[in-house]
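1. Provided below for reference: sequence and predicted model.
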Amino acid sequence: MSANHLGTYLRARRDLVDPKDVGLPGGGRRRVPGLRREEVALLAGISGEYYLRLEQGRDQNPSPAVLDALARVLRLDLDATRHLHALATLTPRHGGPAPDDERVPPGIEQLINTSWTGTPAVVLNRYMDVLTANPLAIALSPSNQPGINAVRSAFLDLRLRSLYLNWGEMTIRAVAGLRALVGPDGSDPRIVELVNELSADSETFRRLWARHDVSPAGAGDSQLDHPRVGRLELRYERLLLAGTDGQLLVVHHAVPDSPSARKLAQLADTLGT
């Protein structure tokens, strides 16, 4: 890879490790916020010179065993470990189809608009652009409008700060989700443009992007204060769509027979579904 994504990731993640968490003395006059390079190398069982080459991009082909050792030292979870391996082994795709040229699988389009009329559902591309959404998803949040970039909306659309009671958690997930979908394509021109824009306009985004957290498909919780129906506590599922270039299906649902389920049904009723 032309850019040193592996080295950047290693530097970012060692800054986040508390020395005490890996058995090293903390405090004192440390010049770095987390682990020193030589400490990472020692704990991973590799030479300091070799680790320096990895961070500087002079060696970008570490073995899987070395990557696993670094992951343990940097206290990476399974998703972050997979991301580390991807940065070291995959060739960035750079580019890909523009949003207007991307097509959601017809079966998915039919499913969310015909069978899931009472379930908010959205499909995002790997840049987190909304490709399609059913009417209930659009009624749930302005960030679900097709053509909107979900990450840009999370940070720059002020309506979301009052809509999402857990707005801080949502922004963390948005940035980590974008990192996961992009993978080793951090120098993709579209990603560079988006990151530069949000870094200039949002200090929160700038700080979160620098952490290099990754969060691929999975589940979580959303808490909303919706202007039409009030408080909603929803669960979401994020599913990667097979046969696509990283498209992600995001579905929200409520616990059956709960107040939130009744309010979600009420919102659907206002749409004539």
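-> All right, it came through fine.
2. contacts and neighbour counts: CA atoms only from here.
-> Fine.
3. next, count neighbours for the residue lying closest to residue 47 once chain neighbours are set aside.
-> Nearest non-adjacent residue to residue 47, counting by CA to CA, 6 or more residues apart in numbering: residue 41, 5.8 Å away. For residue 41, the count of nearby residues is 20 (other CA atoms under 10 Å).
4. tell me which element residue 41 is part of?
-> Counting by DSSP states H and E, the element that carries residue 41 is helix 37-44.
5. can you give me the buried ones in that helix?
-> 37, 39-41, 43-44 (16 or more other CA atoms under 10 Å).
6. where exactly do the strands run in this structure?
-> 121-124, 130-133, 219-226, 230-240, 248-253 (DSSP state E).
7. out of those, which gets nearest to residue 141?
-> Taking CA to CA, strand 219-226 is the member of those nearest to residue 141, at 8.4 Å.
8. just the angle for that closest one relative to strand 248-253, thanks.
-> In terms of direction (axes from the mean of the first three to the mean of the last three CA atoms, to 10 degrees), strand 219-226 departs from strand 248-253 by 60 degrees.
9. now do the buried residues in strand 219-226.
-> Applying 16+ other CA under 10 Å to strand 219-226 flags 222-226 as buried.
10. next one: stretch 156-166
-> Residues of stretch 156-166 classed as buried by neighbour count (16+ other CA under 10 Å): 160-161, 163-166.
11. what does stretch 198-217 give?
-> Here stretch 198-217 shows 198-199, 205-206, 208-209, 211-217 as buried, counting by 16+ other CA under 10 Å.
12. in a markdown table: the buried residues of helix 37-44, plus distance to residue 113.
-> Listed next are the buried residues of helix 37-44 as a markdown table, based on distance: CA to CA, whole Å:
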| residue | distance to residue 113 |
| --- | --- |
| 37 | 52 |
| 39 | 54 |
| 40 | 50 |
| 41 | 52 |
| 43 | 52 |
| 44 | 50 |
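13. returning to that earlier point: so which of the strands of the chain is the most surrounded?
-> When the strands of the chain are scored by mean count of other CA atoms under 10 Å, the highest mean neighbour count falls to strand 121-124 (a mean of 27).
14. circling back to that earlier point, distance to residue 271 added to the buried residues of stretch 156-166, as CSV?
-> CSV is the format used below for the buried residues of stretch 156-166 (distance: CA to CA, whole Å):
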residue, distance to residue 271
160, 21
161, 24
163, 19
164, 21
165, 24
166, 26
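15. what's the closest of these to residue 132?
-> For those, the nearest to residue 132 is residue 160 (19.3 Å; CA to CA).
16. could you give the separation of stretch 167-181 from the chain centroid?
-> 4 Å (CA atoms, centre = their mean, to the nearest Å).
17. hold the first one in mind and look at this next one:
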Amino acid sequence: MDVHAELGEFLRSRRARLRPEDAGLPAYGGRRRVPGLRREELAQLAGVSAGYYTRLEQGQSPNASDAVLDAVARVLRLDEAERVHLYTLARPKARARRRVVRPERVRPGVRLMIDSFGDVPALVMGCFLDVLAWNPMAHALLAGHLDFGAPDRPADRPNIARMLFLDPHLRELYGDWPRKARSTVADLRLIAGRHPDAPGLTGLVGELTVRSPEFAKLWAAHTVGDCGAEPRAYHHPVVGTMALLTEFMTLPNDEGQRVAVFNAEPGSPSQAALRLLADLTVAGGAPAT
């Protein structure tokens, strides 16, 4: 991915969502040639010259100061995730020599950890949302229709984003699929900013853009954000509807890998449904879905 192009598209998309009056500028009426703030207006509000801001938006100011980036972020009303994304794109790291790309691996201790969760679904996601490992409960919750051993085979690994947009099972599983889809694409945008040259990510985005018009539209919006930890409704085909809270833990010794853990409120009907799913999983493997 071209980091300079990504920076320009991101800044233009943020400018487009702001009306002049939102930024304290007078609205004179009439039709504007561009939606949202013009470059000149943003530069004025940020206290920089129009020419400098134009060069920044074109990726020609790799040494932009913290003060300038903070001023641009303030005018554009960026949240924390968007601010981090702006800094990542504006200051791309020097490209290292191309390395041989090896499949991601899960450390034995991490695999033992998610297995020890027992009746609590847990999985390990790789840098680009591949499922690197899951315990039987996470498999039963999300993808009982897939082979449990698929994450152990790099060529067959399920990918959360790919399944979400291309697998009808996950579309039906999430009670608010559009919200989950927006959250996943926003997370993938953050990842793309950190790893612009990763062929695996470029291939994934290209595939989803071609095969899913919904993904293509969300990707073009340049929304960024971390995966939310708010409760989500799951319409499981075997045990019914559950409200589960997902927590994500970044593994400090494994760049980009995260553990996702799914829990229900103690004493809730959702916890009872999760226990039923555990009983069925222990009795005969992942329930057929």
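-> Arrived safely, thanks for sending. Everything numeric in this text was worked out from a predicted model, so none of it was measured.
18. in helices, which of the buried residues of stretch 198-217 of structure 1 appear?
-> If you go by DSSP state H, these have 198-199, 205-206, 208-209, 211 in helices.
19. quickly note the distance from the alignment partner in structure 1 of residue 241 of structure 2 to residue 113 of structure 1.
-> For residue 241 of structure 2, the aligned position in structure 1 is residue 231, judged by TM-score structural alignment. Note on residue 231 of structure 1: its distance to residue 113 of structure 1, by CA to CA, to the nearest Å, is 25 Å.
20. these two touch, right, residue 68 of structure 1 and residue 81?
-> Yes - using CA atoms under 8 Å, residue 68 of structure 1 makes contact with residue 81 at a distance of 7.3 Å.
21. what lies in contact with stretch 234-241 of structure 2?
-> The contact list for stretch 234-241 of structure 2, computed with CA atoms under 8 Å, 6 or more residues apart in numbering, reads 141, 172-175, 233, 242-244, 270, 273-274, 276-277, 287-289.
22. just the ones of those in helices?
-> 141, 172-173, 270, 273-274, 276-277.
23. out of these, who has the most neighbours?
-> Result: residue 274 is most packed of those (other CA under 10 Å), 27 neighbours.
24. any idea how far that one lies from residue 68 of structure 2?
-> 50 Å.
25. could you do residue 252 of structure 2 as well?
-> 31 Å.
26. what about those two, which has more around it?
-> A count of neighbours by other CA under 10 Å puts residue 68 above the other of residue 252 of structure 2 and residue 68, at 16 against 9.
27. counterpart of the more buried one in structure 1?
-> In structure 1, residue 68 of structure 2 lines up with residue 66, judged by TM-score structural alignment.
28. ok, now which ones touch the closest residue to its match other than its chain neighbours?
-> In space, and not counting its chain neighbours, residue 66 of structure 1 is closest to residue 44: 7.4 Å by CA to CA, 6+ apart. Residues in contact with residue 44 of structure 1, defined by CA under 8 Å, 6+ apart, are 66, 69-70, 72-73.
29. ditto for residue 5 of structure 2
-> 58-59.
30. in terms of helices and strands, where is it?
-> Following DSSP H and E, one finds residue 5 of structure 2 within helix 3-16.
31. what's the spacing between that helix and its chain's center?
-> With CA atoms, centre = their mean, you get 18 Å for helix 3-16 of structure 2.
32. equivalent analysis for stretch 88-101 of structure 2, please.
-> When distances are taken as CA atoms, centre = their mean, stretch 88-101 of structure 2 is centred 20 Å away from the chain's centroid.
33. next, the distance between the ends of stretch 37-57 of structure 2.
-> Start-to-end, stretch 37-57 of structure 2 (CA to CA) is 13 Å.
34. against structure 1, where does it fall?
-> On the basis of TM-score structural alignment, stretch 37-57 of structure 2 is assigned to residues 35-55 in structure 1.
35. mind listing what the most centrally placed residue in structure 1 touches?
-> Nearest to the geometric centre of structure 1 sits residue 177, at 1.3 Å (CA atoms, centre = their mean). By CA under 8 Å, 6+ apart, the contact list for residue 177 of structure 1 reads 214-217.
36. could you rerun that using 6 Å?
-> Applying CA atoms under 6 Å, 6 or more residues apart in numbering to residue 177 of structure 1 gives the contacts 215-216.
37. excluding chain neighbours, give the residue nearest to residue 172 of structure 2 in space.
-> Here the residue nearest residue 172 of structure 2, using CA to CA, 6+ apart, is residue 235, at 6.9 Å.
38. all helices for the stretch 51-200 of structure 1, in order.
-> 64-73, 78-89, 106-110, 135-140, 150-156, 159-163, 167-182, 189-201 (DSSP state H, counting those that start in this stretch).
39. reformat those as a markdown table; add distance to residue 3 of structure 1.
-> Listed next are those as a markdown table, based on distance: least, CA to CA, whole Å:
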| stretch | distance to residue 3 of structure 1 |
| --- | --- |
| helix 64-73 | 19 |
| helix 78-89 | 11 |
| helix 106-110 | 36 |
| helix 135-140 | 38 |
| helix 150-156 | 23 |
| helix 159-163 | 34 |
| helix 167-182 | 14 |
| helix 189-201 | 12 |
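40. just so I know, which of the ones you listed lies nearest residue 129 of structure 1?
-> With CA to CA as the criterion, residue 129 of structure 1 lies closest to helix 150-156 of those, at 6.0 Å.
41. which residue numbers in structure 2 go with that closest one?
-> Going by TM-score structural alignment, helix 150-156 of structure 1 sits over residues 160-166 in structure 2.
42. that stretch vs structure 1, average offset?
-> Superposed on structure 1, stretch 160-166 of structure 2 shows a mean distance to its aligned partners of 0.9 Å (mean CA distance after the TM-score superposition for structure 1).
43. that stretch: how far from the chain's middle?
-> 12 Å.
44. ok, stretch 186-201 of structure 2 next?
-> 9 Å.
45. between the two ends of it, how far is it?
-> Start-to-end, stretch 186-201 of structure 2 (CA to CA) is 14 Å.
46. that one: which residues count as buried?
-> Per 16+ other CA under 10 Å, stretch 186-201 of structure 2 contains these buried residues: 186-196, 201.
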